[in-house]
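>>> Test case, fold it:
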Amino acid sequence: MACVPETICTHLTLGTLDVCPYGKESSCSTTVENDNARRRHHRAGNELAAAAAEQRRRWGYSPELMLCDDPWKITKKLTQSDLGYLSRLLISKDLAEDLVLPVLTPEQRVALYQNGTQILIWDMDTQSLHYLVFKFWVSSRSYVFIDNWTKDFVKRRGLKKGDEIKLHWDPYKKCFDFSVLYSN
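Modelled structure (predicted):
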């Protein structure tokens, strides 16, 4: 018996065949199995679509379209206060809450409001690894990267007012990638 269009043949064949090459003794799946597989596939597709939608909402890009979209959603033109004696990089509240907080562990989120949480930063331009502390400053109600910002980034990279930097969360390395987009 040949496979009918509503069923799936479980035999592997090369080429395109409209019927099962094994005839009556075929172990083609039944329509019920096909319907169950279709429902499972549909549910899995919905879960993937929801995850992709969350990625698009948070980062503004889809992992499936990464080659077409710019993943660098945290960009900042450096101000004098980012380069001054406070030794901190100020991140806007919206960017921090949309793009940084969601990638932190629950423990890191708690620490964020106390002493801060250590964040791994990979400088893509110089291929070097650094640590900064991400913290919420209650006094100014702002999010900042502190500790070693001036030493490891401003001085080492020769950053100046007006330079534009970019950050991107790398889910595979579990760290932020850093790069200088534009330098005066």
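
>>> C-alpha only now, for contacts and for neighbours.
Noted.

>>> biggest strand in this protein by residues?
Across the chain, the strand with the greatest residue count (assigned by DSSP state E) is strand 128-137.

>>> which parts of that strand are buried?
Judged by neighbour count (16 or more other CA atoms under 10 Å), strand 128-137 contains these buried residues: Y131, L132, V133, F134, K135, F136, W137.

>>> for comparison, sequence B:
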Amino acid sequence: MPPYTFKKILSASDVGNQSRLLLQRSDAENHILSHLSEENNRAIQAGQGVRIRVCDRNSNTEHELVLKRMVNTTGSYVLNGGWIREFVNRRGWEEGQEIGLFWNIDNNRLDIYMLPPPPDQNNPN
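From the prediction side, this is the model:
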């Protein structure tokens, strides 16, 4: 099982035309922002996007995405700036799939895994 500190089930908006991955406020603050510099945190809290390195651990490819806080609406955090192109379209990710995320301290980046689907409860095989 790959390491992760939080999980997310991809929603229609995560894989659709909004071109971003929506992150729960507590997950972003506890597991991502806590690893960023004070300067980057100030910029994010002001609604500015900050570029971070993100690794697709299933394909072992690294990308640069933008982490931003939606200060004028929900206050939630989003990853955009290539999310749809580099993860959804390139990898064929779909609504309902589950990803695991964690901040890789050794490489100073966010690692994302597509998690295997849970075993079918109705099929014991």
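
>>> mean distance, whichever helix or strand comes after the longest strand of the first structure to its aligned residues in the second structure?
Later in the chain than strand 128-137 of the first structure, the nearest helix or strand by DSSP states H and E is strand 142-146. For strand 142-146 of the first structure, the mean deviation from the second structure after alignment is 0.7 Å (mean CA distance after the TM-score superposition for the first structure).

>>> which residues in the second structure does strand 142-146 of the first structure match up with?
Using TM-score structural alignment, strand 142-146 of the first structure corresponds to residues 76-80 of the second structure.

>>> gap between that stretch and the chain center?
From the chain centre to the centre of stretch 76-80 of the second structure is a distance of 8 Å (CA atoms, centre = their mean, to the nearest Å).

>>> For the first structure, just list every one of the helices.
If DSSP state H is used as the criterion, the helices of the first structure fall at 31-59, 80-83, 93-95, 106-112, 149, 156-157.

>>> so which of those is the most packed in?
Most buried of the helices of the first structure, by mean neighbour count (mean count of other CA atoms under 10 Å): helix 149, with a mean of 22.

>>> What number of residues are in the vicinity of F102 of the second structure?
20 (other CA atoms under 10 Å).

>>> List the contacts of Y131 of the first structure.
Counting by CA atoms under 8 Å, 6 or more residues apart in numbering, Y131 of the first structure touches Q118, I119, L120, I121, N148.

>>> ok, now with 7 Å
If you count contacts by CA atoms under 7 Å, 6 or more residues apart in numbering, Y131 of the first structure has them with Q118, I119, L120, I121.
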